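# sequence plus predicted model, see below.
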Amino acid sequence: MQTDSSFTFVLFGGTGDLSMRKILPALFEAHRAGGMLHDSGKIVAVARHAADRGEYLQWVNEHVKPHVSKNGVDEAAWTSFLARIEFVKIDLGNPEDFVHLRDAIQDLPGIRVFYLATGPSLFVPICHALASVGLNENARIVLEKPLGYDLKSSNAINDAVGEIFAEEQIYRIDHYLGKEPVQNLLALRFGNALFEPLWRREWVESIQITIAEELGVEARGDFYDNTGALRDMVQNHLLQLLSIVAMEPPHSMDSDSVRDEKLRVLRALKPIDPNEIGKVAVRGQYHAGGIRGTAVPGYATEAGVKPDSTTETFVALKVEIENWRWSGVPFFLRTGKRLADRVAEIVVNFRPVPHSALGASALRAGANRLVIRLQPNETIRLYCLAKQPGEGMNLASVHLDLAFDKFFREGQMEAYQRLLLDVIRGRLALFVRRDEQEAAWRWVEPILNEWKTSTRPPKPYAAGTWGPAAASAMLAQHGTCWLEEEN
């Protein structure tokens, strides 16, 4: 896909981990593909940890190259990509330094994109500093999560940014929405007569959404101990995926049509009764254990974590949507650190047939399901029952793979690459609108408040397992289990 959109992409936090691992590799892949980025487009990195452009490019060579092009780096493409990059040394705490940024980019062509790959405490000061030198016009601004600590702080940031940038200029990024299987989920539902009639309470028994990590808090102990899994993963990633799965068909794929339907789902979430939180929410914290044969410490002994911390590293929730399509269908959400595997997936369990002449196996739960795997490998599989070869009517589970690489020559586009191109082209559909964010915060706040004042500590689980037993017990009450437990 080609573009005639010239741009100046200003990357705040230009030496940070996110810039090195995700943003610059994504821009390089778009550059290497040819035609995706306008020839005159420039990338302007902003940081204070490099002395000049030469030192910054040396940093990029060292820290970005390992994350690009799995089959090796095309050196000619890499050299021409580096030619796009400029560098401006700025102390973000000093608004007067932004004059240097204005002088560096004022004659560069095209739309200006300001990507804030920084901590949220810098969002408002950066926006004010940009406005003070007139850089908030003809511009788009990208905000990384977390956007606030709760509804009040989120609104405070949005209010402040909204005084400087119009809502249509603000791109709140959630990279899970840019993943290829999530896009294909929309195509499956709204482009095929096969799935849409089944996508409702009459035919769906339950839905699971899991984002599991093998890693612990790594070097982010201080940040994570003040955040926790509910804020870090549920309020944004998991609820966004839920809204995509459960939304009604939009009248078109334009930005507001898609986001209007997601908002309706978020507003239809059954409110959490503080007295019922123990029945529908499980919080856990990992203790020492082993990941693939390697011993790892418990959360409370990680660097930057308070020894008596009650911060959750695991959350499992039972969620209900109070509308005509989904009433009575439980959605089970789960996320955690130091779990048994790194996986993100959506599991749609269809109801068994109402009567089987083929034996009890055709009536078992989970006989028919759709599994959308988001990571580590991106796949979509439809599971169903088929007769085993040989004598008798013996059924076995088989699956149909949507093997995109066999049908399309183009490789799958990474999530950040798709989203960054959408920012440059002015497409807002895959970015979170303010009212969506407010609805998500409003729904999780009763859980946040209950856990904040609770005298009960998080349930322990050993690193390298799938979390507390209570998470499995919650599903067992509904006659089901997590996917890996069935296998």
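Arrived safely, thanks for sending. Since the structure is predicted, the reported quantities are computational estimates derived from the model, not experimental observations. Numbering: from 1, shown residues only.
# CA only for contacts and neighbour counts going forward, please
Noted.
# where exactly do the strands run in the stretch 51-200 of the chain?
Secondary structure of the stretch 51-200 of the chain (DSSP state E, counting those that start in this stretch): strands at 85-89, 111-116, 139-143, 170-172.
# residue 304 is nearest to which of these?
strand 111-116 (24.5 Å; C-alpha to C-alpha).
# wait, doesn't residue 470 sit right on residue 280?
No. Residue 470 is not in contact with residue 280 according to C-alpha atoms under 8 Å; the separation is 10.4 Å.
# contacting residues for the residue positioned nearest the centre of the chain?
Central residue check for the chain by C-alpha atoms, centre = their mean: the C-alpha nearest the mean position is that of residue 176, 3.1 Å away. Going by C-alpha atoms under 8 Å, 6 or more residues apart in numbering, residue 176 touches 182, 237, 241, 415.
# another one to put next to it:
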Amino acid sequence: MINRLAVFGATGDLCARFLLPGLAALCARGHLDDSFELVCSDQDDWDTEQFRSWAAEQLDEHGDELPAEARRAVAGAARFVRADVTDPDEVAAVIAGEGPLAVYLALPPSLFSSALSTVERCGLPGGSRIVLEKPFGENLDSAVELNQMLAGMVPEDAVFRVDHFLAMATVENVLGARLVNRVLEPVWNSAHISEVEIVWDEDLALEGRAGYYDNAGALRDMVQNHLLQLLCLVAMEPPNSLSERDLRDRKVDVLRSVRPLSDDDVVRGTRRARYGAGRLNGSVVPAYVDEEGVDPKRETETYAEVQLELDSRRWAGTTFRLRTGKALGSNRKEVAVHFKPVPHLPFGSAGEVQPNVLRFGLEHETVSLDLMGAGAQVRSFAPLTLTAQMTEPDLPPYGRLLLDALSGNAALSIRGDEAEEAWRLLDPVLSAWERCLVPMQEYPAGGDGPPDTSAEHDESADAQR
């Protein structure tokens, strides 16, 4: 267990909302001892006392459910060192000390390369680990370059490309539901499942994140990492074990089985949009292009949808639809597995019968199953939903990821080849969007998202043929 953590980008939103509360949760559960060292760094002209005061405020706001003693311990243990990640002397002062440490880059992806180059020049003690936030790079070329840099610094099992979705309790239940329950595994294939939706719709707008988001967009921010990781867990073949190698091998198999997207596929099977002015949760929201810090010339999308097909024995014929959007009227965050209808109904005119849908709630730890039950009239049917609330996990997602990084358990981190495969899938989408092959749609804040124009695309294609 590594007992030293250095965080670059420590005054940012990620550290305030997730890393500090995650460390406090570890402290409350007894995973950190009195010798734990926390060195926090950024370019702000602060001293340690200023940082500790700020950290205490952030913990009170974002970790108020945690014991006050644990919050005070984490804030009090922090030491602040001002540093520019491109300056070797300043970075050396951050990582100086005895024994191995975990270096956490809570930075925008555009700074990863320069930060890693500086850390490499300073030298890391043997046994150290490097933790990088998503997205890992900005495209395939940058991901390959980062992997090459990391390979020259530390072994692959010391690199933690973290995605907090993989540490969410509900996500782990996706694997548990299908691999442990005999009733599901035999029907977990294209013979019984018509479509899988992986959705992260937010009723939040930009929330002051223009500095990062306007350089990323919905596809890079959510689809390339979070949603593709969920796709891997839903579609993977059963691993021999949940060990680091077995689990990550099966995830890579899924990504390699995704049918490559041509320009025509991107036009037919993807959508991009950004929100306009509207009302959200009772408040007036400006259009995305009018948000502070946004450059309209970037053509950054706040909504992205991608339809994928897998060329594998298990999934040939099933559609996988990945979708995310900001400033939407609903807060829908789930994996929805749509089963095919039964081949025959012996009841005559039984009214509308809906196929079954198994739903994994991604935010509130629920699993539900949409069925058809007996209706009020003879031989009639009505929708029936069975819902289960899952047990609250003992650690929040970032607490789990930090514990894994400090203890060296890489099973839930993303392997280098996996990161490259994810970009290989979506680089064609980025390329087609940059060439404006898919129009930028608009939807009002607080609405349902952009209109579905897939039928228009199909009619246009038919007319051209």
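Thanks, I have it. The shown structure was predicted, so the numbers you read here are calculated from the model rather than taken from an experiment.
# just the closest of the contacts of residue 176 of structure 1 to residue 84 of structure 1, please.
residue 415 (21.7 Å).
# distance of the aligned residue in structure 2 for that closest one relative to residue 98 of structure 2?
With TM-score structural alignment as the criterion, residue 415 of structure 1 lines up with residue 397 in structure 2. For residue 397 of structure 2, the distance to residue 98 of structure 2 equals 29 Å [C-alpha to C-alpha, to the nearest Å].
# and those two? which has more neighbours close in?
Comparing residue 397 of structure 2 with residue 98 by neighbour count (other C-alpha atoms under 10 Å), the higher total belongs to residue 397, at 20 against 8.
# tell me who's in contact with residue 14 of structure 1.
By C-alpha under 8 Å, 6+ apart, the residues touching residue 14 of structure 1 are 20, 45-47, 117.
# how about the residues you listed in a markdown table, adding distance to residue 11 of structure 1, secondary structure and neighbour count?
Formatted as a markdown table, the contacts of residue 14 of structure 1 follow (distance: C-alpha to C-alpha, whole Å; DSSP: H, G, I helix; E, B strand; the rest coil; neighbours: other C-alpha atoms under 10 Å):
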| residue | distance to residue 11 of structure 1 | secondary structure | neighbour count |
| --- | --- | --- | --- |
| 20 | 11 | helix | 23 |
| 45 | 5 | strand | 25 |
| 46 | 6 | strand | 23 |
| 47 | 9 | strand | 21 |
| 117 | 7 | coil | 22 |
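# hmm, back to that, now which residue in structure 2 aligns to the residue nearest to the centre of structure 1?
In structure 2, the residue matched to residue 176 of structure 1 (TM-score structural alignment) is residue 165.
# so what's the residue count around the closest residue to residue 380 of structure 1 other than its chain neighbours?
The shortest distance from residue 380 of structure 1 to any non-neighbouring residue, by C-alpha to C-alpha, 6 or more residues apart in numbering, is to residue 372 (4.5 Å). Close neighbours of residue 372 of structure 1, defined as other C-alpha under 10 Å, add up to 21.
# tell me, how many residues neighbour whatever residue of structure 2 lines up with residue 114 of structure 1?
Following TM-score structural alignment, the counterpart assigned to residue 114 of structure 1 within structure 2 is residue 103. Neighbourhood size, residue 103 of structure 2 [other C-alpha under 10 Å]: 25.
# so is the aligned partner of residue 44 of structure 1 in structure 2 in a helix, a strand, or just coil?
If you follow residue 44 of structure 1 across to structure 2 using TM-score structural alignment, you land on residue 39. Counting by DSSP: H, G, I helix; E, B strand; the rest coil, the backbone at residue 39 of structure 2 sits in strand.
# okay but residue 39 of structure 2 is in contact with residue 3, surely?
No. Between residue 39 of structure 2 and residue 3 there is no contact under C-alpha under 8 Å: 11.2 Å.
# the two - which one has more neighbours?
Taking other C-alpha under 10 Å, residue 39 of structure 2 and residue 3 do not tie; residue 39 has more neighbours (20 against 17).
# which residue numbers in structure 2 does stretch 200-220 of structure 1 align to?
Mapped onto structure 2 using TM-score structural alignment, stretch 200-220 of structure 1 spans residues 189-209.
# do stretch 141-154 of structure 1 as well
Going by TM-score structural alignment: stretch 141-154 of structure 1 matches residues 130-143.
# now do stretch 285-299 of structure 1
Stretch 285-299 of structure 1 corresponds to residues 274-288 in structure 2, going by TM-score structural alignment.
# ends of the matching stretch, how far apart?
This stretch, stretch 274-288 of structure 2, spans 7 Å end to end (C-alpha to C-alpha).
# for that stretch, buried residues please.
By neighbour count with 16 or more other C-alpha atoms under 10 Å, stretch 274-288 of structure 2 contains the buried residues 274-280, 285-288.
# re earlier: which residue sits closest to the match of residue 415 of structure 1, ignoring its sequence neighbours?
residue 167 (4.8 Å).
# distance of the one you found from residue 65 of structure 2?
Using C-alpha to C-alpha, residue 167 of structure 2 is found at 19 Å from residue 65 of structure 2.
# can you check residue 308 of structure 2 too?
For residue 308 of structure 2, the distance to residue 65 of structure 2 - C-alpha to C-alpha - is 40 Å.
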